[in-house]
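A.B. asks: coords please:
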Amino acid sequence: MATSAPPGSEDTAIAHVVGARPNFVKAAPVVSALRGRGAHQRVVHTGQHYDDRMSAVFFRDLGLPTPDVDLGVGSGSHASQTAALMVGLEREFVENPPGAVVVYGDVNSTVAAALVAAKLGIPVAHVEAGLRSFDDTMPEEINRKVTDRLSDLCFATSPEAVGHLAGEGIDPSRVHLVGNPMIDTLLGNLDRFDADALRARLDLPERYVAATLHRPANVDDPDSVARLTGRLHEIADIVDVVMPVHPRGKASFDRAGLGDHPRVRLLEPLGYLDFVALTRGAEAVVTDSGGVQEETTILGVPCLTLRPNTERPITITHGTNRLVTEADLLATLDKVLDGHVGERLGDTPPLWDGRSGERIASVLTQWSR
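C.D. replies: The predicted structure is shown next:
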């Protein structure tokens, strides 16, 4: 493809579209590396996560520049939210035409930006391309597949992601194995994750299991929430449970009485530094989050992922992650607490070395349409 000026030159900008907290963690090292190369860039915040606890505090923690624009879309059903995102992003891209649009992860902001940019003829680069759970009941899986199909550049975090893209017929020249920019952020802030200071500040117990649950399959169905609440109470019978409650599941867990157990400590959503400090100080983590699977892999904390599948199998082969069902959660956790499981299963994933943002920036600044 040809263009009058490469993306990131004085005549065009690289537009980073972010909307939810995982995006911010992935974007920070890419924005920083491009800044170091003198690239012209804009940060477009869609407002998919819109309150301070889910959004602004992450910008402060990560040193991200104040967004050039905040679309303020907010929450809604998948259809209504994605439609509002597309309307706002189309207006932004028409008024401030970027030379390229960089999208991150698998949230609705990601697929909306890819659709709008593709229809406007603007190149799309997808950071975290090629991840697959092979579970089309997950909205994120649909977002991943659509975004990768529309992307001119696919930045993959792991070798199996490269294989998935090849299997779907994506031109290999569009695919770059760059490692994981989320790990850049983690490694760059290791000395700021002070579990002891957080424990003292929040009056947390010395020994605890951290939990974080927000996937629709776990928190949307009242029966599922009731069963999970029972399991978490069983865990709390043997070790304290500390759980920052995601807004998506708060009402359901409140109705189920999760906080009624004296050894369950429910917290408001935490900023990035505090959340990773909480994870770092835990005996184990119970989660359904993709990013937490990756962070615990590097931190060496046993991770029990409450899902039937994962789009990040490298965290199982090279990390401390295990897939568990609600039925076998307690038994598996017992083994972790007894020290029988939880050790790292392999070497650190390839290129998870803190330099992924620089690799991405190098490709972007050399690339032109």
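A.B. asks: alpha carbons only for contacts and neighbour counts from here, please
C.D. replies: Noted.
A.B. asks: residues contacting residue 335?
C.D. replies: residue 341 (Cα atoms under 8 Å, 6 or more residues apart in numbering).
A.B. asks: which parts of the protein are strands?
C.D. replies: 14-18, 41-45, 69-70, 100-104, 124-129, 153-156, 175-177, 208-212, 240-244, 264-267, 284-287, 303-306, 321-324 (DSSP state E).
A.B. asks: surely residue 161 touches residue 144?
C.D. replies: No. Residue 161 is beyond contact range of residue 144, at 11.3 Å (criterion: Cα atoms under 8 Å).
A.B. asks: anything in contact with each of these two?
C.D. replies: 129-132.
A.B. asks: next, format the strands of the chain as a markdown table and append mean neighbour count and distance to residue 276.
C.D. replies: Output for the strands of the chain, formatted as a markdown table (neighbours: other Cα atoms under 10 Å; distance: least, Cα to Cα, whole Å):
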| stretch | mean neighbour count | distance to residue 276 |
| --- | --- | --- |
| strand 14-18 | 26 | 20 |
| strand 41-45 | 23 | 23 |
| strand 69-70 | 15 | 26 |
| strand 100-104 | 27 | 20 |
| strand 124-129 | 28 | 20 |
| strand 153-156 | 26 | 23 |
| strand 175-177 | 21 | 26 |
| strand 208-212 | 23 | 10 |
| strand 240-244 | 23 | 12 |
| strand 264-267 | 17 | 14 |
| strand 284-287 | 25 | 11 |
| strand 303-306 | 27 | 13 |
| strand 321-324 | 23 | 16 |
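A.B. asks: following up with a second sequence; could you model it the same way so I can compare the two?
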Amino acid sequence: MSPLVLHVTGARPNFPKAAPVIAALERRGVRQLLVHTGQHYDRNMSEIFFRDLGLPEPDLNLGIGSGSHAVQTAAMMTALETVFLDERPDLVVVYGDVNSTLAAALVAAKLGVRCAHVEAGLRSFDWTMPEEVNRVVTDRLSDIVFATSPDALVHLAREGVDPDRMHFVGNPMIDTLLRLRDRFDGSRVVTELDLPATYAVATLHRPGNVDDPATLDRMVAALRRVGDRIDLVLPVHPRGRQQLEASGLFDHPRVHATEPLGYLEFLGLVAGSALVVTDSGGIQEETTVLGVPCLTLRPNTERPVTITHGTNRLVTTEGLAGHVDAVLAGDGPTPGVVPPLWDGASGERIADVVVDVLASAD
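C.D. replies: Below you'll find the predicted structure:
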């Protein structure tokens, strides 16, 4: 039987990264299996993305759901171990830095199954971020690491990763953005919220921003100051919904909550906005390519290329309103040169490496 590649996804950021890889491998006739752990189980956080991105329905949906990091990761490992033993994949491909990524890499390593990590080498050097732990451990366990930017290669080399394991392929998430850009459409939300022509978008969900009451209070005050200047739309992530609704943020007449949005609708909203306020890694990359000013409410970023080559700036809650004023005055971050290999062909480059690896194992 021909070699089997098993893809593990689990959360919204994984899907636009996986879609071009799966499509490129399908064109090469590679046998594949798509597993969705169910880490994101809300329809608009998961199911709608499969439709928007043209992803095949998962062959297996493990339905893990939410829980603490330990509970969620352990449940994923238990379920994935059964899947790997039943299916006997020749290669497991994992994406990004979520708990599903770590769980699959750990199980593959324990079972002696080769693992490839797409989006390897990103580092914030902030060990308070669960994602940083996931990134570093996954890269250490993976047999093949696919880097999206040159700085990622530097980090991997410093950590002693064998150069033969490292491949600079560009950013497959940007493949998806470029492929679907003509279909972006945020008009429904604009109409329903009666937004003016100039508006901003915010996305906030990281524990460092929404879990600590004092930090949340400062963030809410900062967002209300933004609302004094410009209408602000906030699709509410399930993770921070309760805290944000209880904070009184949405009592401000120009701060608008909406449900999580599908890929095409959300990026349509972003593409039409004057600026984005976020703590998301992926949105820093998407706004870089879209040319939309991005203000990242974090002290660090694992994607510095979005600052050197894109429209991203790191800001504090205290300085946020001033940065918004600068953007509205035309003095904010402006589009730079698109990062190298963010050209829509990353999935093809990844597929070429995977095919070579599978062939060399025969």
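A.B. asks: for residue 347 of structure 1, find the nearest of the strands of structure 1.
C.D. replies: Proximity to residue 347 of structure 1 (Cα to Cα) singles out strand 321-324 among the strands of structure 1, at 13.2 Å.
A.B. asks: so what touches that closest one?
C.D. replies: So strand 321-324 of structure 1 is contacted by 293, 296-297, 302-310, 315-316, 332, 342 (Cα under 8 Å, 6+ apart).
A.B. asks: any of those buried? List them.
C.D. replies: For the contacts of strand 321-324 of structure 1, a burial check counting by 16 or more other Cα atoms under 10 Å picks out 293, 296-297, 302-307, 309-310, 315-316, 332, 342.
A.B. asks: out of these, which are inside helices?
C.D. replies: Cross-referencing those against helices under DSSP state H gives 293, 296-297, 315-316, 332.
A.B. asks: skipping adjacent residues, who's closest to the most centrally placed residue in structure 1 in space?
C.D. replies: Nearest to the mean C-alpha position of structure 1, by Cα atoms, centre = their mean, lies residue 22 at 3.2 Å. Nearest residue to residue 22 of structure 1 in three dimensions, chain neighbours excluded: residue 291, at 7.0 Å (Cα to Cα, 6 or more residues apart in numbering).
A.B. asks: hmm, residue 21 and that neighbour touching each other?
C.D. replies: No. Taking contacts as Cα under 8 Å, residue 291 of structure 1 lies outside contact range of residue 21: 10.1 Å.
A.B. asks: neighbour count winner among those two?
C.D. replies: Taking other Cα atoms under 10 Å, residue 291 of structure 1 and residue 21 do not tie; residue 21 has more neighbours (20 against 17).
A.B. asks: residues touching the more buried one, list them.
C.D. replies: 49, 54-55, 58.
A.B. asks: separation between it and residue 109 of structure 1?
C.D. replies: Noted for residue 21 of structure 1: a distance of 12 Å to residue 109 of structure 1, by Cα to Cα, to the nearest Å.
A.B. asks: what range does the lengthiest helix in structure 2 cover in structure 1?
C.D. replies: Longest helix of structure 2, by residue count under DSSP H: helix 69-87. Aligned by TM-score structural alignment, helix 69-87 of structure 2 corresponds to residues 78-96 of structure 1.
A.B. asks: give me the contact list for the matching stretch.
C.D. replies: By Cα under 8 Å, 6+ apart, the list of residues contacting stretch 78-96 of structure 1 reads 46, 71, 73-75, 108-109, 112-113, 115-117.
A.B. asks: average distance between the longest helix of structure 2 and structure 1?
C.D. replies: With mean Cα distance after the TM-score superposition for structure 1, helix 69-87 of structure 2 departs from structure 1 by a mean of 0.4 Å once superposed.
A.B. asks: in that helix, what counts as buried?
C.D. replies: Those buried within helix 69-87 of structure 2 under the rule 16+ other Cα under 10 Å are 72-73, 75-77, 79-81, 83-84.
A.B. asks: one more: stretch 342-351 of structure 1?
C.D. replies: By 16+ other Cα under 10 Å, the buried positions in stretch 342-351 of structure 1 come out as 342, 344, 348-349, 351.
A.B. asks: again, but for stretch 184-202 of structure 1
C.D. replies: Neighbour-count burial for stretch 184-202 of structure 1 flags 184-187, 193-195, 198-199 (criterion: 16+ other Cα under 10 Å).
A.B. asks: from the residues you listed, pick the one nearest residue 358 of structure 1.
C.D. replies: Closest to residue 358 of structure 1, out of all of the buried residues of stretch 184-202 of structure 1 and judged by Cα to Cα, is residue 184, at 9.6 Å.
A.B. asks: look up how far residue 359 of structure 1 lies from that closest one.
C.D. replies: 11 Å.
A.B. asks: re earlier: pull out the buried members of the contacts of stretch 78-96 of structure 1.
C.D. replies: Members of those classed as buried by 16+ other Cα under 10 Å are 46, 71, 73, 108-109, 112-113, 115-117.
A.B. asks: and the residues you listed, which two are the farthest apart?
C.D. replies: 73 and 117 (17.8 Å).
A.B. asks: got a markdown table for the ones in helices among the buried ones among the contacts of strand 321-324 of structure 1, with distance to residue 206 of structure 1 too?
C.D. replies: A markdown table is the format used below for these (distance: Cα to Cα, whole Å):
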| residue | distance to residue 206 of structure 1 |
| --- | --- |
| 293 | 23 |
| 296 | 19 |
| 297 | 22 |
| 315 | 27 |
| 316 | 27 |
| 332 | 21 |
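A.B. asks: how about residue 23 of structure 1, what's its match in structure 2?
C.D. replies: Under TM-score structural alignment, residue 23 of structure 1 pairs with residue 14 in structure 2.
A.B. asks: once you drop chain neighbours, what's closest to that match?
C.D. replies: Counting by Cα to Cα, 6+ apart, the residue nearest residue 14 of structure 2 is residue 95, at 5.7 Å.
A.B. asks: so that neighbour touches residue 103, yeah?
C.D. replies: No. With contacts counted by Cα under 8 Å, residue 95 of structure 2 stays clear of residue 103, the gap being 11.4 Å.
A.B. asks: can you find the partner of residue 141 of structure 1 in structure 2?
C.D. replies: In structure 2, residue 141 of structure 1 lands on residue 132 (TM-score structural alignment).
A.B. asks: wait, I meant residue 221 of structure 1
C.D. replies: By TM-score structural alignment, residue 221 of structure 1 lines up with residue 212.
A.B. asks: now do that match: how many residues are near it, please.
C.D. replies: Neighbour count of residue 212 of structure 2, defined by other Cα under 10 Å: 11.
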